[in-house]
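[1] Have a look at this fold, sequence not included:
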């Protein structure tokens, strides 16, 4: 069945990303992000007809545990785990429900409560889904004592340098850029600016990757409310609606095991999904102004520039040399600071990327605003594997004389100020069918 409806993001919200210290639990963080997204959209939870909730660490039905705090109106709630692309997978499902006419308003929510330190397997009594990836890495580059993910992406960066003439300093420059961008993002886990020398001389993690070129573990949540054009017009949201123009999810092809470290990191998934998105939208990658890219490690940002089509194959390092990935250049990549500096709570990352791009297209981002934003591109990848590519633009739906800017409604600009929600704000978005028993954290 061919999709028939356009899809719009009408509300977004997120928590500040923080270092895992047991300061907040997932019901609290998820409730905050969902409340903010509903406040942004100016609707209550009653209007949401289906929800997809993403997280990687936690028991089953955590999505219900979070959303029951806002209401119990018996909607489908789908819990999602797709490794680091979990948040965008929730977004993918929420989008499909609207595009195919199943619902007029859906929610995508993602959160994560993580442990400090490098990621590791939680289930030692069964086969690891990445066992074949580990075997291939062992056969091609060997395995060291460093973190597994750093080895996968670090090896990809090493291969890119060997094949195309990039250097480890290009990866360090990516990290310098993202830390610099992050200083202007109130939601970022880290907001310090580092010199290139500081980044290069920080603790070695694996190969060319130093600590300041690797994303941290994080606690946090993010949310998006999606709607059909009918819903947008009925609720006078034309002025702030952002169209999700095209989206594609890809999983691995046999290229994953062709003995290339670049392919082992999922580059082929990105190539195929990006090509599909641009074909659907009828534009080229070079028509994009701003990109939120999955920079779990600086090496992954390097290899992803040409996988997305932002440059010719093998010329990613030239974008860096020409300052074409920051303000004043061809693109602004990761104005939020990216995963490296903003943080990476796995289930929330894809929806935090969505939030940043929605704010950018609305023109709300203040000092970090990308000028003349027309198209925004999102890239979210998970080993194992799945990648989701999403393309956004400002909705072409005219204006509504009844529109109320959500910044006036909440009393501040959520793109430039990170506040927690009040109990009154939570109560204002709750569904009529609610339980006071669930209202207490």
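    Good, I have the coordinates. Computed from a prediction, not measured in an experiment: that's the story for all the values here. Residues are numbered from 1 along each chain as shown.
[2] Every contact and neighbour count from this point should use C-alpha atoms.
    Noted.
[3] for residue 13, what are its contacts?
    Residue 13 makes contact with 33, 34, 35, 36, 37, 40, 222, 223, 224, 355, 414, according to CA atoms under 8 Å, 6 or more residues apart in numbering.
[4] Buried residues, the host helix or strand of it. List them.
    Assigned by DSSP states H and E, residue 13 belongs to strand 8-14. Residues 8, 9, 10, 11, 12, 13, 14 are the ones in strand 8-14 that count as buried (16 or more other CA atoms under 10 Å).
[5] same check, this time on stretch 72-91
    Buried residues in stretch 72-91, defined by neighbour count with 16+ other CA under 10 Å: 72-73, 77-91.
[6] Spit out the contact partners of the closest residue to residue 80 other than its chain neighbours.
    Excluding the flanking residues, the one nearest residue 80 by CA to CA, 6 or more residues apart in numbering is residue 54, at 4.5 Å. By CA under 8 Å, 6+ apart, the contact list for residue 54 reads 63, 79-81, 86-87, 89-90, 108-111, 347-348.
[7] For the stretch 201-350 of the chain, which segments are assigned as helices?
    229-234, 261-264, 267-281, 298-307, 316-321, 338-342, 346-362 (DSSP state H, counting those that start in this stretch).
[8] In addition, the following structure is provided for comparison:
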């Protein structure tokens, strides 16, 4: 029988345009987020028994260098890199160390220092991790660069062709997330746009316009996790949030055999991860009130409505038209502004999602607070690939 896992402290930096804060290198980012999480948990770094540190762009052992800003205690530190799901993969591993009984207190830390503009490759003298994904997509879709908006835009087009979804449905997602971010002081962007402005912004790859795409970002996020024993012994139930279900899933044969853009961007992974997390938690989508999901592009958020079970296949457009994913609707999806508006420093994204949902469950999300939150859902995906789904409830429950 596995041990219960609780989030007892979270912290993050404001997400920024790359290079905007002078002298703000990744050690400074990690120190800021990590110390906030430790302070929130009411523990010192000496209490941490293992640390899992995630980043995508950086040299070997950058995770060690980042964690050393918090202390030098000789503990095991693991560097984690899993593309855009890096932060949640670090969270999963930190939780696993507690579930297995190896540790009572662990740290998940993520950061990214990015270059402006579209994502590029670092090593061009070897096979690219997503080479197979992109080769298949090139066989079923026109090739466009940069690759990321092409991949997700092609999946958006696929939904339009199969189910009659319109460009306005995708734009409404961008509209919602930018509107939500106005109330998030940690967000890279805090500006609301009209639907017409979303639709009229520069086209990146139809149906995606610029205001429906996540930016490159600098920033960091962190979470301190603890066992039930530690929570009880230190009287932390009042602030603790339990991870009641969690699954990490990688690609299946269907990713390539289905020959669909939606599976190339992780749809099948997302479905399996969600089902496994729901089963662990004994909850379904109808039991959660707030969701932070991986809206790297509006097309991904739309497909995720179906993958996570918020609606049936082909019904995402109806969900959007009914305003079921914002305040006053069935769920509030991405109250933080999501990746589109909050920003997307790859290694930090999953931990920023964890922070937002922890604040929502504690009732401390200020102007973003969702009413009567009893359970929350987190989704984070990285192509190449892995999907991580986590379900949270307050400790008192």
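    Sure thing, it's come through. What you see is a predicted model; the values in this text were computed from it and never measured.
[9] Got a TM-score for the pair?
    Put the two chains on top of each other and the TM-score (TM-score structural alignment, normalised by the length of the second structure) is 0.98; 394 aligned residues with a CA RMSD of 0.8 Å.
[10] quick check: the strand holding residue 13 of the first structure aligns to which part of the second structure?
    Aligning strand 8-14 of the first structure against the second structure (TM-score structural alignment) gives residues 6-12.
[11] For the strand holding residue 13 of the first structure, what is the distance to the chain centroid?
    13 Å (CA atoms, centre = their mean, to the nearest Å).
[12] can you tell me the mean distance of it from the second structure after alignment?
    Compared with the second structure after the fit, strand 8-14 of the first structure shows a mean deviation of 0.1 Å (mean CA distance after the TM-score superposition for the first structure).
[13] Just the buried residues of the contacts of residue 13 of the first structure.
    Buried among these by 16+ other CA under 10 Å: 33, 34, 35, 36, 37, 40, 222, 223, 224, 355, 414.
[14] if I pick the fourth one, what's in contact with it?
    Pointing back at residue 36 of the first structure there. 11, 12, 13, 14, 223, 421.
[15] okay, the residues you listed in a markdown table with distance to residue 408 of the first structure next?
    Output for the contacts of residue 36 of the first structure, formatted as a markdown table (distance: CA to CA, whole Å):
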| residue | distance to residue 408 of the first structure |
| --- | --- |
| 11 | 14 |
| 12 | 15 |
| 13 | 15 |
| 14 | 18 |
| 223 | 20 |
| 421 | 15 |
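[16] can you tell me which of those residues lies nearest to residue 384 of the first structure?
    residue 223 (24.0 Å; CA to CA).
[17] What distance do you get for that closest one to residue 196 of the first structure?
    Distance of residue 223 of the first structure to residue 196 of the first structure, given as CA to CA, to the nearest Å: 34 Å.
[18] Could you do residue 219 of the first structure as well?
    Separation of residue 219 of the first structure from residue 196 of the first structure (CA to CA) stands at 27 Å.
[19] same check, this time on residue 24 of the first structure
    In terms of CA to CA, residue 24 of the first structure sits 33 Å off from residue 196 of the first structure.
[20] Report the contact partners of residue 227 of the first structure.
    Listed by CA under 8 Å, 6+ apart, the contact set of residue 227 of the first structure reads 7, 8, 9, 10, 98, 104, 105, 106.
[21] What ranges does the first structure have for its strands?
    Remark: strands assigned in the first structure by DSSP state E are 8-14, 50-54, 77-80, 105-112, 204-206, 209-210, 220-227, 242-250, 290-292, 332-333, 375-382, 386-394.
[22] Mean deviation, the second one versus the second structure?
    The one in question is strand 50-54 of the first structure. Averaged out, strand 50-54 of the first structure is 0.2 Å away (mean CA distance after the TM-score superposition for the first structure).
[23] what do you get for the last one?
    Between strand 386-394 of the first structure and its aligned partner residues in the second structure, the average distance after superposition works out to 0.4 Å, using mean CA distance after the TM-score superposition for the first structure.
[24] ok, residue 345 of the first structure - how many residues close by?
    Residues lying near residue 345 of the first structure (other CA atoms under 10 Å) number 32.
[25] That one reaches residue 112, doesn't it?
    Yes: using CA atoms under 8 Å, residue 345 of the first structure is in contact with residue 112, at 5.1 Å.
[26] Fine by me, thanks again.
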